[in-house]
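Please work out how this folds:
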Amino acid sequence: MKKKCLRVSFLLLLILTMLRIPAHAATIPYFTYSTDKSSVARGELIKLQINAGQVADTAAGFRMRVRYNTDTLSFVRTETSSQIKSGTMVTNSTSNPICSVYVCNVDQGFAPLLSGNIISFVFQVKDHASAGGTVINAHIDEVCNYAAKQLDVDIEENLTVAVEPPEEVPSDEACLSLLEPYSGVLTPEFSPDVYQYRMRVDYPVESVEFYARAEEGGSVKINRKSLFNPGTDTPIVTTVTSADKSNQVQYVVLVSRSERPAAAAGLASKPPLPGGQTAAAGKSGSTHTELTGKETAAGKSGGEQNFSADEHGKEPEQAAQTAARTDVNPGYGERNIYIIGNQMPVYLVGMLIAALCIMLGIVLCFYLKIKPKS
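Presented below is the predicted three-dimensional model:
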């Protein structure tokens, strides 16, 4: 059994040694490209960055070409890191593509190590550039090492940069594009250049509302929606403020509320008169008077008067004579005030009774005090 286990272990070891698992080391590129921004606004700067990788056989010279859209971008300058010594790179910026040639300083006896961001091509977005993506083409070739050996390096890439749409400048226009009542009709018909309107509504309408929309992002404010009493006009003011807050205009709608009809006025209650009587206004200013010993009420038009006997059996003729002694003083609108003659106010009667009781009490006090003992 022990020998069998050893054989199995030997076979497994042999199989593992025969298997070859290839391992590929990650290839480090000589150069890569990037931009410092993914989107840019008009007038802003954007950089195309050339990045070098740390490789064993570093590049001692190369040619760099950059192509761009001249309708969108304008070339500003190149920026180099300290690894690119002064005088080792020459750039032709007047052409498109821009062409730059780098040759290291041969006096050192070796090519300096290049890594990270070594060159940046700076562009500016033009003021009239169209919104959307613009492409920058980057291409490096003709790469050689310090021994002047041509390296198999040819890297080209298109980089897209988004040009943002211009910011909208707030408008200074203060104007309505629409003013429409939820119910009713404006006179005249709405126009942005007309600022005064009229509108009529029936007397039951107590409030009106409007739909208003401003031009160019302006704001709208309506001062009220409730109406004054029937028979009056209510000015409703719509104030429009421009988007930049610099200007204001006002649209005024004068809402006329019709008067309450006489048939709808009804009978209005009146305050009680002395002696338990009540006066009420009649229709259209006419007077209908009914005396029952308890109340006086306003009646029908034409000034006619109807009388009935009171609860004590007073004849209509006697009631008419009593009414003839009544002075009528019409008030404002539909309210009348009646002063009934030959009647003492209730509060005076109460005061007289109270005074009588007091006097009677005083007399009793004196009488009891001076009464002789029996």
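
from here on, contacts and neighbour counts on C-alpha atoms
Will do.

List the buried residues in stretch 207-221.
Using 16 or more other Cα atoms under 10 Å as the test for burial, stretch 207-221 gives 208, 210, 212-220.

Please state the offset of it from the chain centre?
Relative to the centre of its chain, stretch 207-221 is centred 11 Å away, using Cα atoms, centre = their mean, to the nearest Å.

Show the end-to-end separation of that stretch, please.
Taking Cα to Cα, to the nearest Å, stretch 207-221 runs 16 Å from one end to the other.

Show me what it is in contact with.
170-171, 173-183, 225-227, 238-243 (Cα atoms under 8 Å, 6 or more residues apart in numbering).

before we move on, the earlier item: now, the buried residues of stretch 207-221 that are in strands?
210, 212-214, 219-220 (DSSP state E).

Determine which two of these are furthest apart.
Spatial extent of those (Cα to Cα) is set by the pair F210 and S219 at 14.5 Å.

The structure of the following sequence is requested for comparison with the preceding one:
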Amino acid sequence: MKKQDLRAFLLLLLLPVILRIPAHAATVPYFTYSVDKSSAARGELVKLQINAGQVPDTAAGFRMRIGYHAEALSFVRTETSSQIKSGTMVTNSVSNPICSVYVCNVDQGAAPQLSGNIISFVFQVRDGASSGDTAINAHIDEVCNYAAKQLDVDIEENLTVSIEPPEEEPSDEAALSRLDPYNGELVPGFSPDVYQYRMSVGYTVESVEFYARAEEGGTVKINRKSLFKPGTDTPIVATVTSADKTNQVQYVVLVSRAEKPAGSAGLSSDPPRSGEKASGPEKTDAGKAQLPEKETEEMAAQGEDDFSAAAEAENPAQPQAVQTAAQPYANTGYGGRNIYIIGNQMPVYVNGMLTAALCILLGIALSLYLKIKPRE
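As a prediction, this is how the structure comes out:
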């Protein structure tokens, strides 16, 4: 056999298969089924959905039968799209399987085109349903067109919904499983059944914190972490609430803060208490700090004339304008010139001038001495 004849023979064998593939793929089913969720918890709703395909010879009437396990599901209602007009579908919801019959409105002269989700059967998972899969059986038959011609449509399918296991009920237990201070040690050691503790810390510790964990999903709230002053006790309360919010217990830790040592009293930076005087120089009636007695004696030793201004500044008998001045001043009275001493101190330039004058006078006195001294 020639190669060309062989290829022609194989093509003839494959031609029916090739022609059947597109014909099969183009076929649109009249109806399909689906569920809106694959699993559901007790008390949740599950919908069995009837979906219609767009076909040339649309269905004008059909019968639906929906079977289910009554131990796991209870029927609630049917839901229809706007394509199913009011009064065109009748349902017997008492029976199991549920039976519904649809007949289109014949006044329109043609059956309405059905497509998409047209009908839903709504079920609810019973509270006492067992965990695991439960089946819903959907079956449509007795399908006819608008001309009352029976169509060869009979579609049945079992769909599965998984019932989830029940969630654990929240616990009513209120207790701590751990209570650990970050600094210090509980006395006695922690136990969930012991609700009173003591703890001692140094006087420098101003606050304490705890790691706390509740049993069975409960919650913990600690009222404070700051401590009272040294030498006092501070109660710290951990309140535990059960997961179901029905019970509460309290664990109390009495924290004893040590007293401050006597030697550290002078180092305290705390502000003075009411009635106590702050340390530092005493104030005069005019608001000026008085000089210590030692400094006053040293100034007096330098001469009455040089520090007369300081004496006048401290005298309350002076005029008010002098008492409130920032720095008092005074007249030294050397010759006809006034030299002002600012702040009870001799200015540097005045010291220089006096030193120079003293040197000049010393030179003049030395020269006069040498002239009048008799020669030997």
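
Quick TM-score on the pair, please.
Overall, the chain-to-chain superposition scores 0.53 on the TM-score scale (TM-score structural alignment, normalised by the length of structure 1); 276 aligned residues with a Cα RMSD of 5.1 Å.

Buried ones from the contacts of stretch 207-221 of structure 1, can you make that a ChimeraX selection?
Restricted to buried positions by 16+ other Cα under 10 Å, the ChimeraX selection for these reads:
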select :171,173,174,175,176,179,227,238,239,240,241,242,243
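
Next step: the contacts of stretch 207-221 of structure 1 restricted to helices.
Here DSSP state H is the test, and the contacts of stretch 207-221 of structure 1 give no hits in helices at all.

that older thread, so which of the ones in strands among the buried residues of stretch 207-221 of structure 1 comes closest to R200 of structure 1?
F210 (14.0 Å).

Map that closest one across to structure 2 for me.
By TM-score structural alignment, F210 of structure 1 lines up with F210 in structure 2.

Name the nearest residue to that match, sequence neighbours excluded.
P181 (4.3 Å; Cα to Cα, 6 or more residues apart in numbering).

gap between the one you found and L227 of structure 2?
P181 of structure 2 is 14 Å from L227 of structure 2, by Cα to Cα.

got it, and A310 of structure 2?
From A310 of structure 2 to L227 of structure 2 the distance is 52 Å (Cα to Cα).

Also S308 of structure 2?
Distance, S308 of structure 2 to L227 of structure 2, by Cα to Cα: 57 Å.

can you tell me the helix or strand for V249 of structure 1?
Applying DSSP states H and E as the criterion places V249 of structure 1 in strand 248-257.

and what of P166 of structure 1?
Counting by DSSP H and E, P166 of structure 1 is part of no helix or strand.

what do you get for L368 of structure 2?
Assigned by DSSP H and E, L368 of structure 2 falls in helix 348-372.

how about that helix: buried residues?
Buried-residue list, helix 348-372 of structure 2, by 16+ other Cα under 10 Å: empty.

ditto for stretch 127-136 of structure 2
129-130, 134-136.

Which single one of the buried residues of stretch 207-221 of structure 1 is nearest to I353 of structure 1?
V208 (58.8 Å).

before we move on, back to that, ok, of the ones in strands among the buried residues of stretch 207-221 of structure 1, which one's closest to N105 of structure 1?
For N105 of structure 1, the nearest member of those is S219. The distance, counting by Cα to Cα, is 66.9 Å.

Just the strands from the stretch 1-150 of structure 2, written as ranges.
31-35, 39-40, 45-52, 61-68, 73-80, 89-92, 98-103, 116-125, 132-144 (DSSP state E, counting those that start in this stretch).

how many degrees apart are the first one and strand 45-52 in direction?
Between strand 31-35 of structure 2 and strand 45-52, the angle comes out at 160 degrees (axes from the mean of the first three to the mean of the last three Cα atoms, to 10 degrees).

Identify the residues contacting strand 31-35 of structure 2?
46-53, 138, 155, 157, 159, 161.

Would you point out the most distant pair within these?
Applying Cα to Cα across the contacts of strand 31-35 of structure 2, the maximum distance is between G53 and V161, 23.9 Å.

give me the element E168 of structure 2 is part of.
Using DSSP H and E, E168 of structure 2 falls outside every helix and strand.

Next one: it from A40 of structure 2, what distance?
16 Å.

Settle it for me: which of those two has more neighbours?
Per other Cα atoms under 10 Å, whichever of E168 of structure 2 and A40 has more neighbours is A40, with 17 against 6.

Now that one. Nearest residue, chain neighbours left out?
I163 (5.2 Å).

what's the answer for Y146 of structure 1, then?
Leaving aside its chain neighbours, Y146 of structure 1 sits nearest to A60 (5.0 Å; criterion: Cα to Cα, 6+ apart).

Same question for G61 of structure 1.
V103 (4.4 Å).
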